[in-house]
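Q: this is the structure alone, sequence omitted:
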C-alpha cells in the first residue's frame, strides 16, 4: 500500500466520522424529555426532591428594571454584573479577550438578554433556606465595585427567618476564579437547617453551530471522584436528569476556548444534578448535604466560581479533572505533553506560528526512523512486483499454495508487506493529537504569525497556505507514483490535492501551517531516503 493511498483512506475515514456526527445532530433520533414523577415532587426526604426544590430562574423583569438594580464589578480580567435578586451572576465579560480579532469589545461569556440566558446561580434551600420558596432580595452597600489592590470583596446581606446571611464574592487580581462564601449567623433560639447549591443555566440553542471540520462542543460537563471528566450535553439532559453523588466534584458549561464552572467544597459530599428548565434551558449544578446551625452559632459555606479561558494549569489547581475541559479526546495523554512542548517553545521564540513549525520539525524528526522503514518497505515492494505477479499467475487457481509462496518470497527478500502501513498507523495518533492541540488551545486564539496571517485560529484570508499544501501534496504524489491500476482510483488520487486544498480553505491557518510544514518535511525525508536507496541499487521509482 503506497503512502498516498493510506493517507486517503485514513483522511476519508476522519471526514466520514465528522459527517456522521453532524448527521446525527441534525437528523438522528431526538430524545424525549423525561417527565417529573409525583414521587419526585412529594418525597421531601429524597435527594431527587431536593434537586427539584432548587430554585427556578429569577422572575422576569423589564430590561430597564434589571439594569438599574444590578451590581457591577470590574477587575483586571473580569467585568460582571450581579443581580441582587438571589445574588446571581447574570452578565460576565472577559476584557483580556476580544470578541473578534481587532475588536474593541470584550468577549461576552455570560449574559441575560431577552429570551436568552446564560447565568450562574447559587443559593440556600432546605427547611430554612431563603431560596426555598423564591429568590431573596439581598442588600448591597454599593452598586459598583472596582478592584484596585490585590483582592476585592463584594458583600450582599440578608436577614431571613432568624438567620443573618452575608453572601460574599471575593475577587483576586489576575484571577478568573471567584470565591463565593456564605457567612450564616443563627440569631434564633432553634436549630436552623440550610442546604447550599450552585448551578449554571444556559439556553440549549444559542444560534451557533460547529463546522463539519471543526466539531466544537458546546454544552455541559462534570467531574466526580469516580470520573474525572465527562460531557453531559443538552440532549443527555433531555433524556435523563443527572444524579451523581461524590466527594468534591465540579460542574461546568463549555464553549470552545472558554468555560464556566462551579467547584464546591472539595472535602464535602455533593450531589451533581441536571434538569431542563422551561423546555429550552439546560441546568447543571451541585447540591451539598443539609447543614444544621445551632442557636447563636455561625456557619461558613464555600465554593469557587470560574469563568474564563481554558487555562489548563489554573483549572488543574481548582479541581481534579477540571483541566480536561480542554478536551483533547481519547488522545489526551499524548496531546497534553505536546501542548506543554508547544508552550515551552513559544516561550523562547515568542511566536505561535514559529512554535508550530518547530514542534512539527521535532515530531517529524522523532518519527524519522518509522518514516524510513515505511518508504524503504514501499520501495522494496515495488521492486518485488514482477516476482509477486509471477507467483500470482502461477498459482492463480490454487490459493492455498499462493499464500505460502508469497510468504517465502517476503522471507527470502527480507521484506515486510505491512512495513509501509504500520509506521503510518503508529504516527497517526501523534498527528491527530497535535490536531486537537491546535483546535482546543485558547493560546492560539487571535495569535498572529506573520504577513497576512494575523490569526492562527482563523482561516487564511488569502488561501495561500491551503494552495501551498495542495502543491506539496501533488509533489509527494509525483515522487511516489501510484501503484493502483484502476482508472477511477487513479483519477481520484490525482484530484486529491485539489480536494484537500478546498477542504483546508475553512481550516484554521495554524492547522494548515502544520500540515504544510509536515508535507515539506516529508518531501525532504523522502528525497534523502530514496537517494540513499538508489546508491544501494534499490529502485525507488516505478519502472
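A: Arrived safely. Here the structure is a predicted model, which is why all the values come from computation and not from measurement. Numbers count the residues shown, from 1 in each chain.
Q: rest of the way, CA atoms for contacts and neighbours
A: Fine.
Q: on contacts alone, who are the packing partners of the host helix or strand of residue 340?
A: Using DSSP states H and E, residue 340 sits within helix 332-349. Using 3 or more Cα pairs under 8 Å, 6 or more residues apart in numbering; DSSP states H and E, the elements in contact with helix 332-349 are helix 352-366, helix 422-440.
Q: so which of those helices is nearest residue 42?
A: Of all those, it is helix 422-440 that lies closest to residue 42, at 44.4 Å by Cα to Cα.
Q: got the contact list for the helix or strand just after that closest one?
A: Heading C-terminal from helix 422-440, the first helix or strand you meet, by DSSP H and E, is helix 464-479. With contacts defined as Cα atoms under 8 Å, 6 or more residues apart in numbering, helix 464-479 is touched by 4, 460, 497-498, 500-502, 504-505, 509, 512-513, 515-516, 519-520, 523, 541.
Q: which ChimeraX command selects the buried ones in these?
A: Entered in ChimeraX, the line below selects the buried ones among the contacts of helix 464-479, by 16 or more other Cα atoms under 10 Å:
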select :4,460,497,498,500,501,504,505,509,512,513,515,516,519,520,523
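Q: comparison target below:
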C-alpha cells in the first residue's frame, strides 16, 4: 500500500513541477526573445512626459482617463478603486504611455486618407471633465471638420457612473456630392516586455497568463501569448457580437464592436517590442448630404463577471480558471458567500477548507481504516516476503489473498488524495484569477492572500504539518530504507515548492493538514476501542 502512496505523492510533485513550468512559460519565451532581440528592444519612441495641456482628462467614480487631444486615443487609464501596490495610495494604472512601456487603446475611422486626421483645438477647448454626484452619464465630445468643410464628425466618449466600460460613438456628416466609404476600427497596443523591469521581472516564481484573447463566430474563447504573435500564430476571423482583448491577472481591456455590422479581428507585431490586436468594421456607405452613426464599447477594468455581462455574454471567460473551471467557479461562489459573513478572505479560506474536509470525512475514514488494517497485517506481509522472496508470482498472490481475507483495498484507500488534487488546483486558479482576492489581507504580516508569504512563515508551517502528518500516519515503520529516505525528504520538497505559491493556497494546505491530523487521531482512537471490545 505504501508504494502506492509514494506513487501518488510523486505524481503530486510532478503536477506541481508542471505548474511551475506552465506559469513560467512566459519566462521560457522571454529567454528566447532575450537571446534574439532584447538588445534591439525599442524604447517607446512616441513617449513624451504627460503634459496636461496636451490631454483631455476625464474622471468618473471608477475611472480616470487621459485622451490625446490631437489623435483621440486613450493614452492612460487609472482604475480608481484599485491600488497599484498594497499599502500605497496610487491608483492602479492599466493603460499607460511611458518611456519603457506602452499600453494604449486607439480608435478611429478609415476611408478619409486624403484628409489630415488631427483634431483641431479650436473645436475642442475643454480639457477637464468630472462626473458629478447628480450625473448618471458623462459625454465628452471631440469634433473634427475637414479643411474644405464638407466632411465632419463628432467622436463622443460616453461614461456611465459605476461602470468600467466606455461607449465610443462616431456621428459622421457627409456634405460632399458623392458617397463616403468608411469603416471604424479599434485596437489595443502593448509592449511585450517592460525593458525597465527586465532584470527583476523574470525570476523563478509562478507566472500567470498575459496576452491576447478573443471571441469570434467560431470560438467562444481563445487566447494567444504575446510572444507567439507573428511567430507561431495570429488572430484572424470575423465576429458580429463578440470581442477582442488584452488580458493579464485580474484585469482586462477589451473592444466590443457594434453588432449591426460584421467585424474583422486581427493581431500584428508593430515592432520588436510592441504588439497590437483589434478589429475593423466592414465598410459602410454614407450617401451624399446624409449622416451615419456607429459606435463601439471599450472595457477597461477588473475581471468581475456580473459587470462584464453588461457589455458581453462571454467576456467573463477572460476570468480564466483553466481546465478545472467547473470546480473553480462553484468553489469561488461558495468562498464569496462565506466572505459575506466573515468579511475576511483568510477566515473564509479556513471555513471552506473545513467544509471540504467535512464533506470528504466518510471517504477519509475509509482511507485511514485501510491504513490501520495495513499496519495490523504488516507482520504477516513481511513473513510472506521472506518466505516467497524468490518467487514473485506466488508472493504477489499470497499478499493479495491476505488483503482479501482482511477486507483491504490498497487502491481505494487513496481516493482522498485523488480528490484533493483538483480541489488544490482549482483553488490555485481561483486565487490568481479572482480580482476580489487581490490585495486581500488575512492578519499580521499576511496582507495579500493572492501573493506569496513575504517571510515564508506559512510554507515552513506547511512543511512542519506535513512532517507531523507523515509521523502520525506511521508510514516510515513499514517501508524499506530507500522509500523511508524519500518520505523524509517530502516535507522539505513540499516546503520549497510552496515558497512561491499564493499564501491563501498555503493557508488552505496547512489547515487541511491540521484537520487531517485531527481526523486521523479520532478515527484511530475509535478503531482501537472497537478492537479492544473484540
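A: Good, I have the coordinates. As the structure is a computational prediction, the values presented were derived from the model and not from experiment.
Q: TM-score for this pair?
A: TM-score for the superposed pair, counting by TM-score structural alignment, normalised by the length of structure 2: 0.87. Supporting figures: 510 aligned residues with a Cα RMSD of 2.9 Å.
Q: returning to that earlier point: residue 223 of structure 1: which of the helices and strands packed on helix 332-349 of structure 1 is closest?
A: Nearest to residue 223 of structure 1 among these is helix 422-440; the distance by Cα to Cα comes to 19.1 Å.
Q: what residues are up against residue 267 of structure 1?
A: Taking Cα under 8 Å, 6+ apart as the test, what residue 267 of structure 1 contacts is 247, 248.
Q: could you measure from residue 527 of structure 1 over to residue 476 of structure 1?
A: 10 Å (Cα to Cα, to the nearest Å).
Q: compare neighbour counts for the two and give me the winner.
A: In this view residue 527 of structure 1 and residue 476 are compared by other Cα atoms under 10 Å, and residue 476 has more residues nearby, 21 against 14.
Q: need the counterpart of the more buried one in structure 2.
A: Taking TM-score structural alignment, the alignment pairs residue 476 of structure 1 with residue 469 from structure 2.
Q: next one: residue 342 of structure 1
A: Residue 342 of structure 1 maps onto residue 335 in structure 2 when the alignment is built from TM-score structural alignment.
Q: count of residues packed around that match?
A: Other residues close to residue 335 of structure 2 by other Cα under 10 Å number 20.
Q: which residue is the nearest non-sequential neighbour of it?
A: Among residues not flanking residue 335 of structure 2 along the chain, residue 348 sits closest, at 6.1 Å (Cα to Cα, 6 or more residues apart in numbering).
Q: before we move on, what about residue 145 of structure 1?
A: residue 73 (4.8 Å).
Q: SS state for that neighbour?
A: Here residue 73 of structure 1 is recorded as strand under DSSP: H, G, I helix; E, B strand; the rest coil.
Q: is it true that it touches residue 152?
A: No - applying Cα atoms under 8 Å, one finds residue 73 of structure 1 not in contact with residue 152, separated by 9.3 Å.
Q: shared neighbours, those two?
A: With Cα under 8 Å, 6+ apart, residue 73 of structure 1 and residue 152 have common neighbours residue 146.
Q: ok, back up a step: with respect to residue 198 of structure 1, which of the helices and strands packed on helix 332-349 of structure 1 lies nearest?
A: helix 422-440 (26.8 Å).
Q: which helices and strands sit right next to that closest one?
A: Judged by 3+ Cα pairs under 8 Å, 6+ apart, helix 422-440 of structure 1 is in contact with helix 332-349, helix 368-383, helix 509-535.
Q: find me the equivalent region of the last one in structure 2.
A: Taken onto structure 2 by TM-score structural alignment, helix 509-535 of structure 1 occupies residues 503-529 there.
Q: now that stretch on structure 1. Mean distance?
A: For stretch 503-529 of structure 2, the mean deviation from structure 1 after alignment is 1.6 Å (mean Cα distance after the TM-score superposition for structure 1).
Q: in structure 2, what residue corresponds to residue 245 of structure 1?
A: Residue 245 of structure 1 maps onto residue 238 in structure 2, by TM-score structural alignment.
Q: doesn't residue 217 make contact with its match?
A: Yes - Residue 238 of structure 2 is within contact range of residue 217, at 6.5 Å (criterion: Cα under 8 Å).
Q: so between the two, which is more surrounded?
A: Each of residue 238 of structure 2 and residue 217 has its neighbours counted (other Cα under 10 Å); residue 238 has more, 19 against 11.
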